[in-house]
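Asks: quick one, what's the 3D model for this:
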Amino acid sequence: MIYEGVLSKMQTEFQDPIQYYLVLDQSFLHINQMLGKTLEFEHTGYQCLNCGKKKKIFRQGFCYDCFMGSPAAGDWIMRPELSTAHLDIEDRDLDYEKRVQLQPHIVYLALSSEVKVGVTRKTQVPTRWIDQGAVQALPIVEVPNRYLAGITEVALKNYFADKTNWQKMLKNEVAWVDLFQEREKIASVLPEEVRPYFHPEAQDLYELHYPVLNYPSKVTSLNLEKTKQYSGKLIGVKGQYLLFEDQTVFNVRTYEGYEVRITIA
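Replies: The predicted structure follows:
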């Protein structure tokens, strides 16, 4: 069977194991059902996820112009401590920024390789942790806006990583620790304005299991710019990565906005 369309990050369902769906223009693939099958990817073009024009992708599925101008690609996306909508100050589009920034956000600890701290909108729980390939996640605080979440993350970066070691995550090399015990250590280092939102007795630990037949012992990333066509047997899905039998891994999210033809044998 042949499927064609523009890549965007896989949609997920929080089940045991996580269910993955690759949504294309006219169809979708239930990726869990593809395990053990041979998938061939062919890079055929580009289409910006923002403007829809067939322009080369710069970052995050956007062409250069959209990445530099869209409010969905502002610096506060990656650095939430730069959020200013709570002060009624515009970055690129204040209405958009208020809609996204002025809603409940979660600061969390997660285990994907080692313990990391992160921020997500409450509406993105547990999707954010699935996308990172976390095997456990524990909310620390729920705050009313992105700025408060951002300054909390900055304070905790002195004690925890803020990025996932993607190679260890894909090889399932997880440094198992007790997230409840880690949470107990942070009360004194939280920003003063965030402490009223800290509830150390909460027991809302999330556990996540992924559809993986075998974890690779080493990983080699598929680069669609250098390798226009690739074929491999799918043996797993974790985070936003497809894992293949030859130890090639493909980060779907990296190639958002890329037009592809997928052939399933």
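Asks: please count neighbours and contacts with C-alpha atoms only from this point.
Replies: OK.
Asks: which residues are in contact with the residue nearest to Pro144 when sequence neighbours are not counted?
Replies: Leaving aside its chain neighbours, Pro144 sits nearest to Pro104 (4.4 Å; criterion: Cα to Cα, 6 or more residues apart in numbering). If you count contacts by Cα atoms under 8 Å, 6 or more residues apart in numbering, Pro104 has them with 121-122, 142-146.
Asks: can you put these in TSV and add neighbour count?
Replies: Listed next are these as TSV, based on neighbours: other Cα atoms under 10 Å:
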residue	neighbour count
Arg121	23
Lys122	17
Glu142	22
Val143	24
Pro144	17
Asn145	22
Arg146	32
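Asks: another one to check against the first:
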Amino acid sequence: MTFEGVLTKMETEFSQPIQYYLVFESDFINMNQLLGKNITIQFIRYQCLNCGLDKPIYRQGFCKSCFYEIPQAADWIMRPELSTAHLDEEDRDLEYEKKVQLQPHIVYLANSSNVKVGVTRKSQVPTRWIDQGAHEAIEIVEVPNRYLAGITEVALKDHVSDKTNWRSMLKNDIKDVDLVQWRERLKQYIPEEAKDYFIESNTETNLEFPVIKYPDKPKSLNLIKEQTFTGKLEGIKGQYLIFDDETVFNVRANEGLVVAITIN
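Replies: From the prediction side, this is the model:
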């Protein structure tokens, strides 16, 4: 059986374990059901997630011209402290920026390879943690806009990492930590503008991923270079597919590629 479509990040369902779905225009695949099976992934062409043209993907699933023009790829996406919609100031498209920036945001701690701080819209909890491959996470601050979340993250980055080591995450080389203690330890560094939004009492969320076997030395698949790959699916964590030969494929990093997926 073969499915064909443009890659976007896998949809997820919070359960024990996490359920993963690869969604194409006219089909979807429950990836959990493919664990232990051989699958082939074949690169067909590009399809920019904005303009739809067959142009090389530059970043985030967009071709280069779209990446530098559309609001979905503006700098404030990756650097929320640059948000300006709360000041009624436009970056690329004020209507879009108000829609995204002027809604509740969460500053959180997640433990995937190490404890890290991050920002996400409240509506994206726990999806954001799942996408990062975190096995535990906790909210620290809930603020009314993206700017306040951004300046809080910047302040906390001096005291805790904001990066995930993807190799350690995929090897499951992790330690359980007390995120409540981390939250209390970092409270003093929250900026004055956000102090009133500190979450005084909550517990951490634990996540379980559908993995038969973790790789010892994960190696990343470059599908554009290889064109086609076949392997037995051994697990899914974050947005990565894990295969029996320790090859891993980052679905999110390959958004905008049109692929054929064959279940052998």
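Asks: can you list the contacts of Pro104 of the first structure in CSV and add distance to Asp178 of the first structure and secondary structure?
Replies: Below are these laid out as CSV (distance: Cα to Cα, whole Å; DSSP: H, G, I helix; E, B strand; the rest coil):
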residue, distance to Asp178 of the first structure, secondary structure
Arg121, 24, strand
Lys122, 23, helix
Glu142, 20, strand
Val143, 24, strand
Pro144, 27, coil
Asn145, 28, coil
Arg146, 27, helix
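Asks: quickly note the distance from the nearest residue to Gly257 of the first structure once chain neighbours are set aside to Gly239 of the first structure.
Replies: Setting aside the residues directly before and after it, Gly257 of the first structure is nearest to Gly61 in space (Cα to Cα, 6+ apart), at 4.5 Å. Using Cα to Cα, to the nearest Å, we find Gly61 of the first structure at a distance of 18 Å from Gly239 of the first structure.
Asks: ok so, going back, from the contacts of Pro104 of the first structure, which is closest to Gln247 of the first structure?
Replies: Within these, proximity to Gln247 of the first structure (Cα to Cα) peaks at Arg121, which comes in at 33.2 Å.
Asks: measure the closest one to Thr263 of the first structure for me?
Replies: 36 Å.
Asks: go on, Leu138 of the first structure?
Replies: 39 Å.
Asks: quick one: which of those two has more around it?
Replies: Leu138 (23 against 15; other Cα atoms under 10 Å).
Asks: you'd agree the more buried one is up against Leu179?
Replies: Yes. Leu138 of the first structure is in contact with Leu179 according to Cα atoms under 8 Å; the separation is 6.7 Å.
Asks: what do these two both touch?
Replies: In contact with both Leu138 of the first structure and Leu179: 109-110, using Cα under 8 Å, 6+ apart.
Asks: show me the strands in the stretch 101-250 of the first structure, by range?
Replies: With DSSP state E, counting those that start in this stretch as the criterion, the stretch 101-250 of the first structure has strands at 105-111, 115-121, 136-143, 206-207, 220-221, 229-238, 241-244, 248-251.
Asks: between those strands, which one is nearest to His30 of the first structure?
Replies: strand 229-238 (11.4 Å).
Asks: so which bits of that closest one are buried?
Replies: 229, 231-238 (16 or more other Cα atoms under 10 Å).
Asks: what is the mean deviation of that strand from its aligned residues in the second structure?
Replies: Once fitted to the second structure, strand 229-238 of the first structure is off its aligned match by 0.3 Å on average (mean Cα distance after the TM-score superposition for the first structure).
Asks: kind regards, and thank you for your time.
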